[in-house]
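1. sharing a sequence plus its predicted fold:
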Amino acid sequence: MCVRKSVTMVSITSLLLLVGHHYVSAQPVVPIIQTIEAPVAKRIASFPLSITTEQTSVLIFPSNIKSVDRGSAALLCKTVKEAPNVLKIKAANDSLVATNLNVFVADGTLFPFSVRYQQIPDLLTLDFTDPKQSDDWHPVNVSKYGMNEVEVQQFSDIVAGLPPFQRTPHSNRIGSMRAQVSGKYYQQGILFFQFTVENQSQLPYELDFARCYIRDNRSSLRSSDLEKEIKPLYVHQVEGNTISPQSQAQIVFAFDKFTIANNKHFSVEFFERGGDRNMRIKIKGKQILRVRPLLPYLSDEYSNQSFNF
């Protein structure tokens, strides 16, 4: 079948070349100018926002504010510590020239505003947790091809509830405690490590902190060259950071994708608060490569369930 198809393609190509030769011979030579159209940018409408100097406008967003870009220094903006999804804004003076404001929030959404001064604004409090604000305006999803912070947290919480599919590598048993890698997943540039921590003792285990780093296998190197600490994007921990006696718990770390050379290893350490039952797991580079794609796995394991993201 493949041979017949190849012969057919060669025949068609030869025929087209022959026809083209006769056509070109019969026509005058005309220079060809290829026109390439520039891509047309999608126009995004900005939400009209009026502010004043004597009163504070309050904007409420669906998730925590990550960044605020002001078009003018005359825009005075401040986030609220107790409510990180709330932005307070007012004008520095009444001569504020029309400008713009862009607010980036943790769910990967951009809220663009066109700002102008108005002595008495029409609205002082705007709630953007309601997705339906206007027929001709909507926020912009700027994380279309990546995973935003909220999604990383949601996926980590889901991974914590998945059944383990491996039991190694694991730490040494310290005081009836042991930690092991029970799952590794990858999705949209994010690595998820699922750890199972077993407490077979009669005392609760209180997790103080965990430390993750890439370490060189050659101990003769200087300490500055020996290891590189890696900060997780998110950690799903057990409630109260406490593992009850005769029980176990799942802890999930989410990292930006990384790989390591054969002469290095990825090390994860768990430290006990007020105790010495500290555990360390060494993960080789080839073990990191053996991950499962998260979404197809979820589809197979939970085909009858739905998840809201």
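-> All right, it came through fine. Numbers count the residues shown, from 1 in each chain.
2. use CA for all of it now, contacts and neighbours both
-> OK.
3. helix or strand next in line after the helix ranked longest in the chain, which one?
-> Ranked by residue count, the top helix of the chain under DSSP state H comes out as helix 2-26. Counting by DSSP states H and E, the element after helix 2-26 in chain order, helix or strand, is strand 47-51.
4. centre of the chain versus that next one, how much separation?
-> 30 Å (CA atoms, centre = their mean, to the nearest Å).
5. also stretch 176-196?
-> 17 Å.
6. before we move on, what about stretch 228-235?
-> 13 Å.
7. what does it rub up against?
-> By CA atoms under 8 Å, 6 or more residues apart in numbering, the list of residues contacting stretch 228-235 from outside reads 152-153, 156, 211-215, 251-256.
8. could you say which helix or strand contains Asp225?
-> Here Asp225 is assigned to helix 223-226, by DSSP H and E.
9. who are the packing partners of that helix?
-> Helix 223-226 is packed against strand 205-216, with contacts defined by 3 or more CA pairs under 8 Å, 6 or more residues apart in numbering; DSSP states H and E.
10. which other helices and strands does the strand it packs on contact?
-> On a contact count with 3+ CA pairs under 8 Å, 6+ apart, strand 205-216 meets helix 223-226, strand 227-229, strand 242-243, strand 264-272.
11. beyond the third one, next helix or strand please.
-> Same thing as strand 242-243. strand 247-256.
12. just among the contacts of stretch 228-235, which is most surrounded?
-> Comparing these by number of neighbours (other CA atoms under 10 Å), Val252 comes first, having 28 neighbours.
13. gap between it and Asp157?
-> To Asp157, Val252 is 8 Å away according to CA to CA, to the nearest Å.
14. identify the contacts common to these two.
-> His236.
15. pretty sure Ile243 sits against Glu206.
-> Yes - when contacts are counted by CA atoms under 8 Å, Ile243 is listed as touching Glu206 (6.5 Å).
16. next, the one to line up against it:
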Amino acid sequence: MCKGKLVRSAKLFIFLLLLYSCPTLAQHPISDGILAGAVSTENLEITTGQTSILVFPKPIKRHDRGSSQILTKTINGIDNVLKVKAEDSTMRKTNLTVFTTDGHIYSFQVDYSPVPAKLVYPILPDPRITIAPAPTIRLNEARIVEVADSIALTPGRWIGKHSKKSGGMQLHLTGIYLKDAVMFFQFSVSNHSPIPYNIDFTRFFIQDSQQGKKTINAEKEALPLLKRIAPMDQVDSGKKVILVVAFDKFTIADRKVFTAQVYEKNGDRHLTMKLKGKVFLKAKPVSP
């Protein structure tokens, strides 16, 4: 019996020895991504007075900070770059994980250094590890237009969210609808002033709900699939128009807000509304 145990132990020892000496599973720089069967890291050194730049081969889908002492910011119009700094010199060693749109995961061990060894990190993907995207069935473009037009004609109901008034103008959230992985937001733009209001453009983004003095104000643009204004983009005195905006289905964390902005053409009566994630739970399904 003892001899059998010794043989099994010897086989296990030899297997483990081969496993950890195998070149394909040896530690590999994290700049090449995450390896199948082993997670190896490269230390990312950051400081307070200089910004470290991570350049990814594909757009960043989201990222997760192991500590709030890591300050991160994406760049508007450059969706594959992440700027990273340390909040202060007391930052403890932590981690940072970045997910890109091609399904790759990049993980970093982050440490404070008064003088980082380098500031720019070109990141290369490792094709051996990806996240298989969940299959989704999304509406085609024609169907998105059809559903948006139908929602624009649907009587909305104010669900408790609105912007501050600006020169007699106000933005109300009147409905959230969901159809086949597409989320539709219905807003009303009301004019309580004697001056007509012409909509110039709209903007939507996600950001942290609270910003500290040393926190980088990170904003992530939310790009609509479609925008519809009914009946027209001019809001006459005492009238309102309906704005319907379609996005790929998404949710946000409790510490973040979804911000909708409407800008006036040749004017300064700009409207801003911030929505917390719990409001998304009021979404109603669109019937076939």
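-> Looks like it arrived, so ask away. Model, not experiment: these values are computed from the prediction.
17. now the TM-score, please.
-> The TM-score (TM-score structural alignment, normalised by the length of the second structure) is 0.50; 153 aligned residues with a CA RMSD of 1.8 Å.
18. among the helices and strands packed on strand 205-216 of the first structure, which is nearest Phe113 of the first structure?
-> Closest to Phe113 of the first structure of these is strand 227-229 (CA to CA; 39.4 Å).
19. residues in the second structure matched by that closest one, start to end?
-> Aligned by TM-score structural alignment, strand 227-229 of the first structure falls on residues 219-221 of the second structure.
20. mean distance between that stretch and the first structure after superposition?
-> Compared with the first structure after fitting, stretch 219-221 of the second structure has a mean deviation of 0.8 Å; criterion: mean CA distance after the TM-score superposition for the first structure.
21. how far out from the middle of the chain is that stretch?
-> That offset, for stretch 219-221 of the second structure, works out to 7 Å (CA atoms, centre = their mean).
22. leaving out sequence neighbours, find the closest residue to the spatially most central residue of the second structure.
-> Central residue of the second structure (CA atoms, centre = their mean): Arg62, 5.0 Å from the mean position. The shortest distance from Arg62 of the second structure to any non-neighbouring residue, by CA to CA, 6 or more residues apart in numbering, is to Phe99 (5.4 Å).
23. which residues of the first structure does the helix or strand encompassing that neighbour align to?
-> Using DSSP H and E, Phe99 of the second structure falls within strand 94-100. Mapping strand 94-100 of the second structure onto the first structure (TM-score structural alignment) gives no aligned residues.
24. what about whichever residue in the first structure pairs up with Val147 of the second structure, which SS state?
-> Applying TM-score structural alignment, one finds that Val147 of the second structure aligns to Phe155 in the first structure. With DSSP: H, G, I helix; E, B strand; the rest coil as the basis, Phe155 of the first structure sits in helix.
25. for Phe155 of the first structure, grab the count of nearby residues.
-> Neighbour count of Phe155 of the first structure, defined by other CA under 10 Å: 21.
26. now do the buried residues in stretch 193-202 of the first structure.
-> If you call a residue buried by 16 or more other CA atoms under 10 Å, then stretch 193-202 of the first structure has these buried ones: Phe193, Gln194, Phe195, Thr196, Val197, Glu198, Asn199, Gln200.
27. mind checking which of those residues land in strands?
-> Mapping these onto strands (DSSP state E) picks out Phe193, Gln194, Phe195, Thr196, Val197, Glu198, Asn199.
28. okay, the residues you listed in CSV with distance to Phe47 of the first structure next?
-> Putting those into CSV (distance: CA to CA, whole Å) gives the following:
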residue, distance to Phe47 of the first structure
Phe193, 41
Gln194, 42
Phe195, 45
Thr196, 47
Val197, 49
Glu198, 52
Asn199, 54
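29. for those residues, which one is nearest His265 of the first structure?
-> Using CA to CA, Phe193 is the member of these that lies nearest His265 of the first structure, at 14.7 Å.
30. mind checking how far the closest one is from Gly146 of the first structure?
-> In this view, Phe193 of the first structure and Gly146 of the first structure are 19 Å apart by CA to CA.
31. Ala222 of the second structure - how many residues pack around it?
-> For Ala222 of the second structure, using other CA under 10 Å, the count is 16.
32. nope, Val10 of the first structure is what I meant
-> Per other CA under 10 Å, the neighbour tally for Val10 of the first structure reads 12.
33. please say which position in the second structure it maps to.
-> So, by TM-score structural alignment, Val10 of the first structure is left unmatched.
34. surely Ile242 of the second structure touches Ile151?
-> No - in this structure, Ile242 of the second structure is not within contact of Ile151 by CA under 8 Å, at 9.3 Å.
35. neighbour-wise, which of those two wins?
-> Ile242 (27 against 23).
36. hmm, back to that, list the contacts for the residue nearest to Arg62 of the second structure?
-> Counting by CA under 8 Å, 6+ apart, Phe99 of the second structure touches Ile60, Lys61, Arg62, His63, Ile105, Tyr106.
37. and the residues you listed, which of them are in strands?
-> Among the contacts of Phe99 of the second structure, the members found in strands (DSSP E) are Ile60, Lys61, Arg62, His63, Ile105, Tyr106.
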